[in-house]
Every structure is written in structure tokens, then in C-alpha cells.
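**Student:** Build me a structure from this.
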Amino acid sequence: MDIRNFSPRQYQTNIIKTCKEKNTLVCIPTGLGKTKIGILLSIERLKKFPETKIIVLTPTKPLANQIYNEFKECTTIEEKEIILLTGKISPNKRKDLYEKSKIIVATPQTIQEDIENSRINLSEFSLLIIDEAHRSREKFANTIVAKEYIKKSRHERILALTASPGSTKSKIEEICSNLNIEAIEIRSETDEDVISFVQNKEIEYTNVELQPELKNLNNLIKEVYKSKIEGIKNFNINKPASQITKVDLLNLQARLQKEVRNRNNAAFYGLFLTAQLLKLSYASETLETQGLKSLNDFLKKLETEETKSAKAIMKELNIIKCKNICNELLEKSIEHPKIEKLKEVILKTMKEKENPRIIVFATYRNTVENLVKLINELGIKTTKLVGQKEGLTQKQQIDAIESFNAGKYNCLVATSIGEEGIHIGEADIAIFYDNTPSGIRKIQRSGRVGRLKSGKIIFLITTGTKDSAYFWKSKRDEYKMKGILYKMKEKPELYLNQQKSLKEF
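**Tutor:** This next block holds a predicted model:
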């Protein structure tokens, strides 16, 4: 057995030297062939331990389908020995497939269930590959499978793959600890053995400012928020009201929920207040980052909610006024300035390029729905890519990606499902309709462009709002993460598990 249809690049060969000897976390930019590194190591392990098998864990069915096809196309392993395993295959059949296969590609939840029901013998596996390894937090299925594998495998080797493991030292160390990582291999787009394979990405930052009408609306929401935030100080938050963040409110909510279970009556009022503040914060953020239509959708949702917090908000005079003005502005076709910029960029791209591929990223499903409708109305064939919880089955997700790749659609509007790993053809341009505070997600989004040819990334940023704050935070996170990883690579003895197990002797 061997590889086929590709030749290893120099950086892949360099990285594999480490992966052969140690459990390794590999962090390389999206589009530089993380799966190929998994394929190279799989062949090496199967040659060294011919009686063994390989497991590849990946978080979603579309990703599993993609990796399964790549193993079939890029190795000489018999196709019948490469298995795509899903929870829909009956448990008895899965047990039979484990015995007949060499490469198993599956979601971690499926493998976890089969471990718990003794359908899989982990001692037969000489390599565990964990794709999108940043999902390996303490109680995640990745971690549970890895810990069982470490206990039972006779020839333990773990390869963890990600473009972005986390922005803090503690988060990266947690993943390394959970997966028994002994070495880190990181490459940036400027590293010597990588630079010749990196496509040019043109980055454009487009700043817009909210119109006076939208600023006035936002002030109405913020006045209600300010009137309620002072009440939170009674619940041991030692910060000025202006510095209390959404994270502070979520942490307080979790603490108060515990106190409610312990029959603390005062905590009930705290929860009522916190729920209102979180909803008001979301309303303001929606207006700043998404637009009037999205705010209107949210206010309509609050009107139908049966919760006390929603009812209290909708009785506020400022919110009643806000709802009425919102409707009036929409009737006058006044929208967020990003909408006009987005239309301008897409129409310009359609004019300049023949049959271009455009990806638009937005955080929320209702924004995706609104944008798909808007772009289709421009006469541009557009479809959506959202998660299962947001309304698309995994089959529909795969169909959307394949239709976009085949050129049936020029534009794909996606939530976070489109950010992670999935090979969405070759986008000519990626537009960040909104900005994520997560460095991980910024890296994932940016990786959808410039894989095989040069591309362009456009950030739409609303100045003086959370949109702008999130943009700068994600940029800082990315810079910080790379610095931490290079330190960990150079001095693994300070950060990583260096104890050899008995299996290695």
C-alpha cells in the first residue's frame, strides 16, 4: 500500500518526521493539506504495523465525507477497506465493518458510542487522527475517545490537526493534555518551507458608519440597558456598569442558576434582570452588526416569547418606540450601510470575473436567510449553508457545497458550518458580513480563499460598534496564538507531556 495522485511537499515531509516519533499537534494554514499529512502518517503506520487499523475523527458528516473521498483518491488501499461510518449504520453492521476495514472515518460521537457498547477493539488501532482538534475540550467526544485509545492501544500514536487550536496558553495546553500531545508542528504562511505554496490573498477593510436614524434606534435600546444594569451590582459584580460585558452576564447567569437550585429567592430576581440585559445586549449587537431587518425579526420573536424577561422588555416605552421606528425605516427601504456595500462588492465581482465564486459569512441564520433573498433579487444565483440545528440536514449541506463547487450557484452565504475544514471549491472572494470575536473562527473563515489560486477577503466593519471591537479582538487572538505555538514547538519540555509510556519500549 502507498500514496497516489499526489507528491508530498517539503513541509509535509518535515512535519511527518516528528509525527512518526511523537503524538503531534499540527497547526498549518487552511488549504495546505492537513489531510495529506494524515494520509502520509496512516501509510507509514500501516506499513510498520500491518495488522493494525486507523481511525480518523472529524466533527461533521460533510467533513467525514470529504476525508473519506480523499483517502480513496490518494492511497492504494482497497476501497472496500476504507469505511465512512455514521450513526445511521446499524450497531451490528458497524461492528462487522470494524473487523473488515483498514481506515475508518467517523464522527467522534459514533466512535464514543461504540466504545461504550464494546463494539470496537481499540487495541487493534495504531493511529488516531483527530481533525479540527480545537474541538478537544475536557468533556467533548474527541477527548473521551482519545483517553480510551491511549489506555487500550498497543501501538499508540495520535495526530491532531487544526488551523487554530486556541488563543490562550491554557486552552492550547488543555487540548495537548487531553490528547497526550508530545510535540507541536506549526507553520505560518511566511515560513521558509511553506511560502512557495501559499497563494496571494488580497485583504480589503471596508469601514461603514451607522446612519443617524440607526444610531438613534440603538440609543433607545442602550438607554433601557443602562437603566437595568445598575441593578446587577447587587449580585457581587465589582465592575463599573459601563465595563460589564456579555461574558460577565453569562457567568452571573450560571452562578444565579445554581443559587436558585439552592432555594435562594433573591437569585430569581437576578436571573430575571440578567435575562433582560442579555436580550437587550443582543438587540443592540444585532442592529450594529447585522441590520434593521435582523433587529425587526428579533423584536418580533420577543413579542411571541412567553418568558417574563421578554414581556418586561416589550413593555418598555423605548422598545415600543424602537419597534415602531424600525418598521417605518424598513418601509422607507433604509437599511444597514453594509447592505449597500455588500451589493456593490458582489455586483462588481460579477462584472469583473466570468462565473465567479463568492462566499459571504454571517453569524446568524436569519441574517443568512435575509442575505440569500437579497442577493438572489440581484439576479445572482445564491444558496445557503447552515448547520443542522439551523435547518439543513447533513445531506442538504453536502448538496449545497457540491452545487456551489459545480458552478450551479455563484454565491454561497454561510454560518460557522462553512468556516470549518469543508473544501468549498475555490472561492474568488470571501466577504465577512460581520466580524467574529474568535481568532479561531477568523482563521477558519479566511481559509476559504486562496487555497489553489489567489483570492480576496473583504471585511465589512461598522465603526464605533461591537463589530469593530470583535474585528480587533480576533486579530489580536490570532497573533497571540501563533506566538504561543512557536514557543511550545521550540521548548516542548516546558509545556507538553514528555513521559514515555511502557508501550514505547
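**Student:** Please count neighbours and contacts with C-alpha atoms only from this point.
**Tutor:** Will do.
**Student:** can you give me the helices in the stretch 101-250 of the chain?
**Tutor:** Using DSSP state H, counting those that start in this stretch, the helices of the stretch 101-250 of the chain run over 108-116, 141-152, 169-178, 212-229, 246-261.
**Student:** Quick one: distance of the longest one to the chain centre.
**Tutor:** Relative to the mean C-alpha coordinate of its chain, helix 212-229 is positioned 31 Å out (CA atoms, centre = their mean, to the nearest Å).
**Student:** can you pull the buried residues of it?
**Tutor:** Buried residues in helix 212-229, defined by neighbour count with 16 or more other CA atoms under 10 Å: 214, 217-218, 220-222, 224-225, 228-229.
**Student:** just stretch 227-242 next, same as before
**Tutor:** 228-229, 232.
**Student:** contacting residues for G407?
**Tutor:** 355, 357 (CA atoms under 8 Å, 6 or more residues apart in numbering).
**Student:** does L295 really touch A283, like I thought?
**Tutor:** Yes - counting by CA atoms under 8 Å, L295 touches A283, with 6.2 Å between them.
**Student:** To compare against the first, here's the next sequence to fold:
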Amino acid sequence: MRQVRADLLCILSTYVEDLRRLGCAIFCQDLTKLTHYQIHIARGNFRSGLRNNPSKSSLAGRVEGLLGVASTLSRAMQLLNQHGIRSTFSHIDSLRTDVMDPNVKSSRAKRDMVQGASFQGFYKRMADLVADPRFVGHPKLEHLIGILLEHFSREQALVTPTAPLPETDALETNRLCTRVIIFSQYRESVEEIVRALSEHEPLIRVMSFVGQSSGKSGKGLSQRQQLEIIRKFKSGNYNTLVATCIGEEGLDIGEVDLIVCYDSQGSPIRLLQ
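**Tutor:** Alright, predicted model coming up:
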């Protein structure tokens, strides 16, 4: 992960330096923490400067293109820091696909970046890593797996009878065990969490719970599918639900023993869920 971050930082630094030379300074000492807001401020300052110095108007198109690239790369850095390599790769792969699609309009700056050797090396490094289905793209995912394994193992020990039960009773006891909900902001992250936890079935029986809209990251769930997942979660077919923000409000799911917020929270609703 360190090498992937270093590759991304190198590409981002190049564009930030180009912007500085063109008179559009982005004030951020640590580019691994560059935010969309800081880029927005830099864009506003540059546009204000154009009104005072119209002679620089010929640079406007070039600067806007570079700012667009910087914004895309800062989003990738945010994903890498908070969600790991798989989510970052999904974001970068989507960008690359759009740029290479002749039917999708892309800026010259983005086309130049995607065709550059630095980007291609960065892309290949991530593609090779995520090709392994067991690859864990962020240390906190390993920590999450450990928390859930400990939680379910402890709960299973509490409900395990001293004398053997008939198979049907044993299954029912297992189904009535504890429930867990994990909230994550991005669908790509939800998919990665589900993929990682699925390796630990039947102790962890996991299912994703996302919104109805479909996007590049995959198809959404219809309302009927959402209700069916909740029904199975209540009945114990699943004991772990990994949800996007669609699951923040109004979920009638009964008792839940553990809620995990996979992201750092800026939403009071999700934090108080």
C-alpha cells in the first residue's frame, strides 16, 4: 500500500506543481490530505485573478483541465487512505475507461495523464494486486475481520449447548445468534468487505445492502430485493449486513448487537444510528 500511495502522490505532485507555475497555487502542505474544498478555493482564487489580469485568460482552459485532474487524484488519495486499494482502483479504472471511450468527452489533461508512463505504471501495479481475490487492500479491513471473528466466536460459545442438539435445533440456535451491521460510504468498499468476510462462512454469513440506483460499480437493489434481504437478516439467514448510506435511516431490523462504521464519520445520523 505504501508503494501505491507513493505512486499516486508522485502523479498528484506533478499536477499541483504545474498549477503553481501557471499561477494557480493549491495551499496544502501534505498532498496526501488534499481535499476537494482546497481545490475549489484554488479555482476561485485563480478566476478572481483573471478578472484583475485579463492577459492570463489564455491560461484558463489549461488550468481548469489541470484542476479537474487534481480533483480526481485527490479523490483517489482519499479513497486509498480511508478504504484501500480496491476502492481506489475502481475509481481510477472508471476514469481510465471514460477517457479511452471515444463517446465520452474528456479533457486533454486527463487524456495526457492516462497515456503517461507514470499513470500506466500506477494502474498496472494496482491491477496486479486486485487480481488476487484474497487480496486485502487496507489494514483496517484485516482489523474488521478480526473484530467480527472474535465477536461471532464469543457469541457462538455462549449459545452452544453442553449436550448435542438435533440438527434442526442446532441450526435454529445458530440462526438466532447475534447480528452485525457495517456501514460504509462507497459501494466499492461494501463489495470488498463482503468479499473478505465471505471467506469466513458459515460463522459469518454476510450480505450487502445498497440503494436502488445502478452505476459503474454495479447494479443496485430493487425495493423488493431490499425487503427480502432485511427479512433474511431478521430470520438469521444472514448475520452480517454491509450497508451504504441507504441503510442509515428507517431500517426495521430488530435487535442488532454490533454496529461498525467503516468510515470516519461526518454524518451525525450515521454516527448515532
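**Student:** about what we covered before: and of the helices of the stretch 101-250 of structure 1, who's closest to L374 of structure 1?
**Tutor:** When the helices of the stretch 101-250 of structure 1 are compared by CA to CA, helix 212-229 sits nearest L374 of structure 1, at 20.0 Å.
**Student:** what's the angle from that closest one to helix 246-261?
**Tutor:** Angle of helix 212-229 of structure 1 versus helix 246-261, following axes from the mean of the first three to the mean of the last three CA atoms, to 10 degrees, is 40 degrees.
**Student:** From the buried residues of stretch 227-242 of structure 1, pick the one nearest R357 of structure 1.
**Tutor:** I229 (45.1 Å).
**Student:** what residue of structure 2 matches up with the closest one?
**Tutor:** Superposed on structure 2 with TM-score structural alignment, I229 of structure 1 falls opposite V16.
**Student:** do the same with D399 of structure 1
**Tutor:** Looks like D399 of structure 1 aligns to E228 there (TM-score structural alignment).
**Student:** can you tell me the mean distance of the host helix or strand of its match from structure 1 after alignment?
**Tutor:** Here E228 of structure 2, judged by DSSP states H and E, is contained in helix 223-235. Following superposition, helix 223-235 of structure 2 is found to deviate from structure 1 by 2.8 Å on average (mean CA distance after the TM-score superposition for structure 1).
**Student:** Who are the packing partners of that helix?
**Tutor:** Packing partners of helix 223-235 of structure 2 (3 or more CA pairs under 8 Å, 6 or more residues apart in numbering; DSSP states H and E): strand 206-209.
**Student:** In structure 1, what range does the strand it packs on match?
**Tutor:** Taking TM-score structural alignment, strand 206-209 of structure 2 hits residues 382-385 over in structure 1.
**Student:** Specify the local secondary structure of T436 of structure 1.
**Tutor:** Following DSSP: H, G, I helix; E, B strand; the rest coil, we place T436 of structure 1 in the coil state.
**Student:** That one reaches S474, doesn't it?
**Tutor:** Yes - between T436 of structure 1 and S474 there is a contact under CA under 8 Å: 6.7 Å.
**Student:** Go through stretch 44-59 of structure 2 and flag the buried ones.
**Tutor:** Quick answer for stretch 44-59 of structure 2 (16+ other CA under 10 Å): 46-47, 50.
**Student:** before we move on, what about stretch 355-375 of structure 1?
**Tutor:** The neighbour-count check on stretch 355-375 of structure 1 (16+ other CA under 10 Å) flags 356-369, 371-372, 375 as buried.
**Student:** Now intersect the residues you listed with the strands, please.
**Tutor:** Judged by DSSP state E, the buried residues of stretch 355-375 of structure 1 include 358-361 as members of strands.
**Student:** What ranges does the stretch 151-273 of structure 2 have for its helices?
**Tutor:** Assigned by DSSP H, counting those that start in this stretch, the helices in the stretch 151-273 of structure 2 fall at 167-175, 187-197, 223-235, 268-272.
**Student:** Tell me which of these approaches G137 of structure 2 most closely.
**Tutor:** Of all these, helix 187-197 comes closest under CA to CA, at 8.6 Å.
**Student:** which bit of structure 1 covers that closest one?
**Tutor:** Residue span in structure 1 matched to helix 187-197 of structure 2, by TM-score structural alignment: 365-375.
**Student:** Contacts for the matching stretch next, please.
**Tutor:** 290, 293-294, 297, 343, 362, 381-384, 386, 390, 413-415.
**Student:** try stretch 336-356 of structure 1
**Tutor:** Contacts of stretch 336-356 of structure 1 (CA under 8 Å, 6+ apart): 208-211, 214, 290-292, 358, 375, 407, 410, 427-428, 433, 460, 462.
**Student:** that older thread, make CSV out of the helices of the stretch 101-250 of structure 1 and add distance to M350 of structure 1.
**Tutor:** Compiled in CSV, the helices of the stretch 101-250 of structure 1 are given as follows (distance: least, CA to CA, whole Å):
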stretch, distance to M350 of structure 1
helix 108-116, 40
helix 141-152, 42
helix 169-178, 41
helix 212-229, 30
helix 246-261, 39
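**Student:** So which of these is nearest E331 of structure 1?
**Tutor:** Closest to E331 of structure 1 of the helices of the stretch 101-250 of structure 1, according to CA to CA: helix 212-229, at 13.5 Å.
**Student:** neighbouring contacts of that closest one?
**Tutor:** 241, 273, 277, 280-281, 283-284, 287-288, 316, 318-319, 322, 325-326, 336.
**Student:** burial count for K124 of structure 2?
**Tutor:** 11 (other CA atoms under 10 Å).
**Student:** Map it onto structure 1.
**Tutor:** Counting by TM-score structural alignment, the partner of K124 of structure 2 is N324.
**Student:** Show me what the helix or strand hosting its match is packed against.
**Tutor:** Taking DSSP H and E as the definition, N324 of structure 1 sits inside helix 317-331. If you count contacts as 3+ CA pairs under 8 Å, 6+ apart, helix 317-331 of structure 1 packs onto helix 212-229, helix 292-304.
**Student:** what does that helix rub up against?
**Tutor:** Contact with helix 317-331 of structure 1 is made by 217, 220-221, 223-224, 292-293, 296, 299, 313-314, 335, as judged by CA under 8 Å, 6+ apart.
**Student:** Identify the farthest-apart pair in those.
**Tutor:** Of all pairs in the contacts of helix 317-331 of structure 1, the most separated under CA to CA is I313 and E335 at 23.7 Å.
**Student:** Next up, the contacts around the closest residue to S222 of structure 2 other than its chain neighbours.
**Tutor:** Of all residues not flanking S222 of structure 2 in the chain, Q212 sits nearest, at 5.2 Å (CA to CA, 6 or more residues apart in numbering). Shown in contact with Q212 of structure 2 (CA under 8 Å, 6+ apart): 219-223.
**Student:** Since that was my last question, I'll sign off now.
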